[in-house]
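1. quick one: sequence plus predicted model below, questions after.
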Amino acid sequence: MKDYQEYHPHNIYGKTSNSFIRALKRVFIICLFLSGSLSIVVFQICVQLLLPWSKIRLQNGMNQSKKAFIVLLCMILNMVAPSSLNVTFETSQSSKNSSNTKSCFRFKDRAIIIANHQMYADWIYLWLLSFTSNLGGNVFIILKKALKYVPLLGFGMRNFKFIFLSRNWQKDEETLTSSLISMDLNARCKGPLTNYKTCYSKTNESIAAYNLIMFPEGTNLSPKTREKSDAYRQRAHLNHVQLRHLLLPHSKGLKFAVEKLALSLDAIYDVTIGYSPALKTEYVGTKFTLKKIFLMGVYPERVDFHIREFKVDEIPLQDDEVFFNWLLNVWKEKDELLENYYNTGQFKSKGETENRSTVVMKQTIGFQHETLAPRFLSYYGFFAFLIFLFVMKKILELALR
């Protein structure tokens, strides 16, 4: 694959020192995001009005709108923050030798993706990984309940069937159960999106797939959250556990999700995310905020992912404590990966040196992956324009009466 920097532009804010021009560019980016989001929401409303009788076609339309949103974000990031995205993933030697073609990473159709949470943009990059696996319309993210009520975006995310939690288990258990059971039943051809005739069709298989993104740390790493994590570590009598680059993970929600999805789940992916340039003493979430990335052009030059796959039968679900210890060991290994990353600039897995059957493959992707992004988004813009004309016509008719 060609080197990423060969065809990627620099961020648009770095091309001029004129403050007025930079302000105009920020306004342009904000308008592009809002108009694109509005177009997607209008498309969702049209689909709901025109296809209420067909759950499969309705869901397919919502999945298309979900793809459009990540395309919109990637198109903007390609202009303002063109980071290089590098993936290393562990595979077996036999898998590598079984094909003459270069191995490329791809998430399985029904998977849980767990990752360390360093900054608020983490979910965008993980969503892009799913998009390059042809699963951009099948991503589900667990979010704070307050985001459900954000104007415009909240409505769109509810249609995406994202899971909104209030961080109160008594309230969240019912919401989480309903969402997970629906995902599982549809994936096993037993839910409302499936029937005997369409269950095994390629179209329906893509509709019923899911990539559930979860952050077991619960929040992104910062001085404040580190203090809370240390307090949690003391309450849990885990003073012997010292994580240098991570927060202590919480296992209850993840175990609950694995149990509810176990019958359809293909794999659990552990994704370790590293951002460069960043020192091990820095907090990435403070250095690269959403505002700095999208409106100031301050962004990581490189985003690195190291991905490990766990089979469902490898996960100890029989006991809460055993499961927590398993997750804690995963987090300790992740912390060691990040220590090596900050020291050497790359991820180096223990399996790479200790297990000869393990091969670490490398892959580079970029925001240019969807070359038809402008045309793809224009479909939604066309719907928005038609609705705008219709509304203006009705307003004029009422005004002239």
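-> Received the coordinates, thanks. Numbers count the residues shown, from 1 in each chain.

2. from now on I want contacts and neighbour counts done on CA atoms only, so please keep to that.
-> Fine.

3. helix/strand/coil for the residue nearest the centre of the chain?
-> Nearest to the mean C-alpha position of the chain, by Cα atoms, centre = their mean, lies Trp127 at 3.0 Å. On the three-state scheme (DSSP: H, G, I helix; E, B strand; the rest coil), Trp127 is labelled helix.

4. correct me, but it touches Val139?
-> Yes - under the criterion of Cα atoms under 8 Å, Trp127 makes contact with Val139 at 6.8 Å.

5. for the residue nearest to the centre of the chain, list the residues it contacts.
-> Counting by Cα atoms under 8 Å, 6 or more residues apart in numbering, Trp127 touches 70, 136, 139.

6. at 6 Å instead, please
-> With contact set as Cα atoms under 6 Å, 6 or more residues apart in numbering, Trp127 has no partners.

7. what distance do you get for it to Glu301?
-> According to Cα to Cα, to the nearest Å, Trp127 and Glu301 sit 19 Å apart.

8. what's the following helix or strand after the helix or strand harbouring Lys67?
-> Here Lys67 sits within helix 55-80, counting by DSSP states H and E. Tracing the chain C-terminally past helix 55-80 and defining elements by DSSP H and E, one meets strand 84-92 next.

9. give me the buried positions along stretch 126-143.
-> By 16 or more other Cα atoms under 10 Å, the buried positions in stretch 126-143 come out as 126-132, 134-143.

10. from the chain's centre, how far out does stretch 253-264 sit?
-> 18 Å (Cα atoms, centre = their mean, to the nearest Å).

11. list the buried residues in it.
-> So stretch 253-264, judged by 16+ other Cα under 10 Å, has buried residues 253-258, 260-261, 264.

12. how far away is the residue nearest to Glu217 when sequence neighbours are not counted from Tyr232?
-> Counting by Cα to Cα, 6 or more residues apart in numbering, Glu217 lies nearest to Pro249, which is 4.4 Å off, once chain neighbours are set aside. Counting by Cα to Cα, the separation of Pro249 from Tyr232 is 10 Å.

13. please identify which of the two sits among more neighbours.
-> Pro249 (21 against 17; other Cα atoms under 10 Å).

14. hang on, the more buried one is in a helix, isn't it?
-> No - going by three-state DSSP, the assignment for Pro249 is coil, not a helix.

15. report the two of the buried residues of stretch 253-264 separated the most.
-> Maximum pairwise distance among the buried residues of stretch 253-264 (Cα to Cα): 17.7 Å, between Gly253 and Ser264.

16. give the contact list for Ser17.
-> By Cα under 6 Å, 6+ apart, Ser17 has no neighbours at all.

17. and it, how far from Ile30?
-> 20 Å.

18. what's the burial count for Cys46?
-> 15.

19. the helix or strand harbouring it versus helix 55-80: what angle between them?
-> Cys46 belongs to helix 19-50 when elements are defined using DSSP H and E. Using axes from the mean of the first three to the mean of the last three Cα atoms, to 10 degrees, the direction of helix 19-50 lies 170 degrees away from that of helix 55-80.

20. so which elements touch helix 19-50?
-> helix 373-400 (3 or more Cα pairs under 6 Å, 6 or more residues apart in numbering; DSSP states H and E).

21. please compare the first structure with the one that follows:
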Amino acid sequence: EMELRRLLHQVRCWLRVMFVLANNLYCIPTYLAWMWVIFYPLRLLLPPLYWAIERQLFRLLLLMVSFWSWSAEYYVDEVGEDVSECYGDRSLVLVNHQSTADVPLLMASFQGKRSVTEHLMWIMDRLFKYTNFGAVSMTHGDFFITQGKDTRNTQLQRLRDHISEVYLRRGLKWVVLFPEGGFLHKRRATSQRYARANGYPVLEHVTLPRVGAMKTVLETLTAENLAKTHKGEEPLKWVVDITIGYPDMGKPLDLFVISGGFRKQCVVHMHYRRFPIAELPIHDTEALTKWLYDRWAEKEDLLDIFYRTGRFPGRLHQGGGDEAEKKDLAPLRETPLRVDFNIVWIVLVHAFFIMSTLFHVALFRWLFSLVPLW
């Protein structure tokens, strides 16, 4: 009986993998067909309308990705500060990076945050450009960064240009950045060697972050800079800090596990904090680096508590300390907020993408039939 259960579980998992592959096939090409064929004239004639349509389709695509983890019973609970007042403001989102599951789980977390999802700009490694979702991200306006000392200055200038030419023009809001520059298991040893050599904290649950991209985003989107380059544009108002905690002593999920549901049901916790931009020493690299390192040391403490107790504290240093002394503290969530979805809406969105795919297949078949064959 045990063997039969194991076999049935494997069959179910591989059927889920096939479903996720099919979901990609009837969602991504039809999104590209809408944006690069059907609606493309609007991009030239009425750009605001074109990008308004794109943002809605992008939001629906992210809902499809979010559905993968939710349907596998990998749930997201949000704890810490209530950052709802940041939803409509331009914000820089800083997240610790553990695995390929981080992005789809963040997509799930963002789904319930009013208009946040469609106004996201992700900053990610250029290798993501060559994945199944790469063409969607390129269309939407995400930024792909190349790692390495040799290209650092060039990449940061590209980021400045991208913010001016894409992020601002398309009315995007939240910039999502993984300052560690890679997965925890890949960077931990290097980070610890660097910390020991330079007198920084030796971290176990996170790695020392890099400040370059963060500083570039902050400086480019200050009110002073925008007054010179993009008068009337809204500056950054908040830094939203998210700490992702995986269960089982920090054993992260990954995208393949999410696709198939290979692991047992679990809850991933996301601890939210927010900091007014006015608190950050934006133009002082050394002070900004210290500020960022301090936040990552706090993430280390948060995760240490989480792995020992199974839950995040609402706020560090409740009885005192730097974080408790922050001005304008956000309200804390009294209980974890479970990210949930409306199954009827999900079914309707699946139906929309399937019908769109059938429409585009029929349309392109008809167009090809008009081409004479020799």
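-> Done, it's in. This structure is a prediction, so every number in the text was calculated from the model and none was measured.

22. quick one: TM-score?
-> The TM-score (TM-score structural alignment, normalised by the length of the second structure) is 0.83; 346 aligned residues with a Cα RMSD of 2.7 Å.

23. thought Lys67 of the first structure was touching Gly137?
-> Yes - between Lys67 of the first structure and Gly137 a contact is recorded at 4.8 Å, counting by Cα atoms under 6 Å.

24. ranges for the helices of the stretch 201-350 of the second structure?
-> 212-220, 223-229, 247-250, 255-260, 285-309, 343-369 (DSSP state H, counting those that start in this stretch).

25. nearest to Thr30 of the second structure, of those helices?
-> Of all these, helix 343-369 comes closest under Cα to Cα, at 5.4 Å.

26. how much does that closest one stray from the first structure?
-> In the superposition against the first structure, helix 343-369 of the second structure averages 2.7 Å from its aligned positions (mean Cα distance after the TM-score superposition for the first structure).

27. who are the contact partners of whichever residue in the second structure pairs up with Arg26 of the first structure?
-> Aligned counterpart of Arg26 of the first structure in the second structure: Val17 (TM-score structural alignment). Counting by Cα under 6 Å, 6+ apart, Val17 of the second structure makes contact with 259-260.

28. and Asp310 of the second structure, what is it in contact with?
-> I think there's a mix-up here, since residue 310 of the second structure is Gly and not Asp. Contacts of Gly310 of the second structure by Cα under 6 Å, 6+ apart: none found.

29. that one pairs with which position in the first structure?
-> Using TM-score structural alignment, Gly310 of the second structure sits opposite Gly345 in the first structure.

30. secondary structure element for Phe110 of the second structure, which one?
-> Per DSSP H and E: helix 102-111 holds Phe110 of the second structure.

31. start and end residues in the first structure for the very next helix or strand once past that helix, please.
-> Later in the chain than helix 102-111 of the second structure, the nearest helix or strand by DSSP H and E is strand 120-125. The alignment of strand 120-125 of the second structure onto the first structure (TM-score structural alignment) spans residues 139-144.

32. cool, and stretch 266-279 of the second structure?
-> So stretch 266-279 of the second structure sits over residues 301-314 in the first structure, by TM-score structural alignment.

33. mind listing residues that contact the matching stretch?
-> Against stretch 301-314 of the first structure from outside (Cα under 6 Å, 6+ apart): 83-90, 267-276.

34. can you rerun that using 8 Å?
-> 82-90, 262, 265-277, 346-347.

35. and for Lys67 and Gly137 of the first structure, which residues touch both?
-> Phe131.

36. and stretch 132-151 of the second structure, how far from the chain's centre?
-> Counting by Cα atoms, centre = their mean, stretch 132-151 of the second structure comes out at 13 Å from the chain centroid.

37. what's the longest strand in the second structure?
-> Criterion DSSP state E: the longest strand present in the second structure is strand 266-276.

38. chain center to the helix holding Cys46 of the first structure: distance?
-> 20 Å.

39. equivalent analysis for stretch 233-244 of the first structure, please.
-> 29 Å.

40. got the buried residues for it?
-> Arg233.

41. contact partners of it?
-> Against stretch 233-244 of the first structure from outside (Cα under 8 Å, 6+ apart): 248, 332, 335, 339.

42. ok, how many other residues are close to the alignment partner in the first structure of Phe183 of the second structure?
-> Using TM-score structural alignment as the criterion, Phe183 of the second structure maps onto Asn220 of the first structure. Asn220 of the first structure has 21 neighbouring residues, counting by other Cα under 10 Å.

43. assign Asn220 of the first structure to helix, strand or coil.
-> Assignment for Asn220 of the first structure (three-state DSSP): coil.

44. residues contacting it?
-> Applying Cα under 8 Å, 6+ apart, the residues contacting Asn220 of the first structure are 116-120, 285.

45. can you pick the most crowded of the residues you listed?
-> Asn116 (26 neighbours).

46. from memory that residue sits against Ile273, does it?
-> Yes - with contact defined as Cα under 8 Å, Asn116 of the first structure reaches Ile273; the gap is 6.5 Å.

47. please enumerate the strands of the stretch 151-300 of the first structure.
-> If you assign secondary structure with DSSP state E, counting those that start in this stretch, the strands in the stretch 151-300 of the first structure sit at 163-165, 210-214, 267-276.

48. and of those strands, who's closest to Arg57 of the first structure?
-> Per Cα to Cα, nearest to Arg57 of the first structure of the strands of the stretch 151-300 of the first structure: strand 210-214, 16.9 Å.

49. mind reading off the mean deviation between that closest one and the second structure?
-> Mean deviation for strand 210-214 of the first structure: 0.8 Å (mean Cα distance after the TM-score superposition for the first structure).

50. elements contacting that strand?
-> Judged by 3 or more Cα pairs under 8 Å, 6 or more residues apart in numbering; DSSP states H and E, the packing partners of strand 210-214 of the first structure are strand 110-115, helix 122-132, strand 139-144.

51. and the longest one with strand 210-214, angle?
-> Here helix 122-132 of the first structure runs at an angle of 160 degrees relative to strand 210-214 (the same axes, to 10 degrees).

52. any figure for the gap between the residue sitting furthest away from the middle of the first structure and Met392 of the first structure?
-> Distance from the C-alpha centroid of the first structure peaks at Arg401, with 50.2 Å (Cα atoms, centre = their mean). Remark: distance between Arg401 of the first structure and Met392 of the first structure (Cα to Cα) = 14 Å.

53. now do Arg244 of the first structure
-> For Arg244 of the first structure relative to Met392 of the first structure (Cα to Cα), the value is 58 Å.

54. could you do Thr358 of the first structure as well?
-> 62 Å.

55. more neighbours: the two, which one.
-> Each of Thr358 of the first structure and Met392 has its neighbours counted (other Cα under 10 Å); Thr358 has more, 20 against 12.
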